[in-house]
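[1] Sequence isn't available, so here's the structure alone:
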């Protein structure tokens, strides 16, 4: 059975954070040689700051209600599939044990027929397991892709509204960022607004 947390990285972009700030200060001074008047000229400082921020994707996955609901939904599906398969497996094991007890008293033809029947049931159990895993992986991929799309679409508008040049992510599970100034983090405001939108959608 696949681990439902295997695709959580879909909402973890794992891009290294970088802060680009360009500042240029130039100052010039000239003094007249033949007059008592000093004239000073100074170039005004010009500073251009790129507005780069980041989101802690670990916190986002823990606090975003839509993401939490999707995760709970997938966990419930995994648990149900495991329970169903376990019940069928236990029933099959009982059949095998029953056959082993009766085998000495059965004819060769009866033993062959029973063993073929048990082999078919074992193959069926294997197919059920594979189908359940495949179905869960497909649902997992689709659901987390929806989460990813919802977050990225929100961030496009949020970045435009706030003049952010670049929105990056940080995650302990994907430590491409060694240090990030906490003043650049916008996780809480993003989570708050995402949850407000999700709350309206649920209604």
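    Noted; the coordinates are in hand. Keep in mind the model is a prediction, meaning the values are calculated, not measured.
[2] CA only for contacts and neighbour counts going forward, please
    Noted.
[3] all strands in this structure, in order from the N-terminus.
    For the chain, the strands defined by DSSP state E cover 21-24, 46-49, 52-56, 166-170.
[4] Tabulate the ones you listed in JSON lines, adding columns for distance to residue 148.
    Output for the strands of the chain, formatted as JSON lines (distance: least, C-alpha to C-alpha, whole Å):
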{"stretch": "strand 21-24", "distance to residue 148": "29"}
{"stretch": "strand 46-49", "distance to residue 148": "29"}
{"stretch": "strand 52-56", "distance to residue 148": "14"}
{"stretch": "strand 166-170", "distance to residue 148": "13"}
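[5] can you redo the ones you listed as a markdown table with mean neighbour count and distance to residue 97?
    Shown next, in a markdown table, are the strands of the chain (neighbours: other C-alpha atoms under 10 Å; distance: least, C-alpha to C-alpha, whole Å):
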| stretch | mean neighbour count | distance to residue 97 |
| --- | --- | --- |
| strand 21-24 | 10 | 73 |
| strand 46-49 | 10 | 74 |
| strand 52-56 | 21 | 54 |
| strand 166-170 | 21 | 54 |
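[6] what about versus this one:
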């Protein structure tokens, strides 16, 4: 009797496990290669081009100052040899001060460009995340993972990669969107730089 009760209990547990596994819904997942997305997304390319152009323009202004400094430093060197160490010590402070100012100007330029581009890229990343979230809800995904340089997935089958689809949709949205400040600024600055060349 005890054996038959145990067998019946086992049979019920097996049947209930089979029913529960049949009820489990498949979870829809995908991933986006974030490095590839940022390389191929037109808005990200425009922001990158904008700050490269801005960096080159600001760098040219600084290059002129650096060239004048190098010329003055060469002249100082000749005069120091001709006029002696006392003269060099007396007049060298001004040259060192100019060298420091150039270094500070270069650091300030780099910091300004990094800060400005960082703000725009942060906004872009927030908008891309928002877009992917909406896309995931619309398409019925339970999870959309990100891969790339800061990989959160170590392996995934290629069939779950939706990067190209996301890039295509983002580029279409960016092209069709009314001209925004970033888009207008980028195009205007690129055109201005092209005219100067």
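    Nice, I can see it. Since we're looking at a predicted model, the values are computed, not measured.
[7] Overlay the chains and give the TM-score.
    The TM-score (TM-score structural alignment, normalised by the length of the second structure) is 0.71; 164 aligned residues with a C-alpha RMSD of 2.6 Å.
[8] Please identify which of the strands of the first structure is closest to residue 195 of the first structure.
    Smallest distance to residue 195 of the first structure across these (C-alpha to C-alpha): 15.2 Å, for strand 52-56.
[9] how big is the angle separating that closest one from strand 166-170?
    Counting by axes from the mean of the first three to the mean of the last three C-alpha atoms, to 10 degrees, strand 52-56 of the first structure lies at 30 degrees to strand 166-170.
[10] before we move on, back to that, to residue 62 of the first structure, which of the strands of the first structure lies closest?
    Residue 62 of the first structure lies closest, by C-alpha to C-alpha, to one member of the strands of the first structure: strand 52-56, at 10.2 Å.
[11] mean shift of the closest one relative to the second structure?
    Compared with the second structure after fitting, strand 52-56 of the first structure deviates on average by 1.1 Å (mean C-alpha distance after the TM-score superposition for the first structure).
[12] The second structure: matching residues for that strand?
    Taking TM-score structural alignment as the measure, the second structure aligns residues 29-33 with strand 52-56 of the first structure.
[13] Could you do stretch 130-146 of the first structure as well?
    Under TM-score structural alignment, stretch 130-146 of the first structure corresponds to residues 107-123 of the second structure.
[14] if we look at that stretch, which residues are touching it?
    Contact with stretch 107-123 of the second structure is made by 44, 47, 48, 51, 54, 55, 58, 182, as judged by C-alpha atoms under 8 Å, 6 or more residues apart in numbering.
[15] repeat that for 6 Å
    Counting by C-alpha atoms under 6 Å, 6 or more residues apart in numbering, stretch 107-123 of the second structure makes contact with no residue outside itself.
[16] circling back: looking at the strands of the first structure, spot the one closest to residue 152 of the first structure.
    Closest approach to residue 152 of the first structure among the strands of the first structure (C-alpha to C-alpha): strand 166-170, 9.8 Å.
[17] For the match of stretch 130-146 of the first structure, list every residue counted as buried.
    Using 16 or more other C-alpha atoms under 10 Å as the test for burial, stretch 107-123 of the second structure gives 109, 113, 117, 120, 121.
[18] Equivalent analysis for stretch 100-108 of the first structure, please.
    By 16+ other C-alpha under 10 Å, the buried positions in stretch 100-108 of the first structure come out as residue 103.
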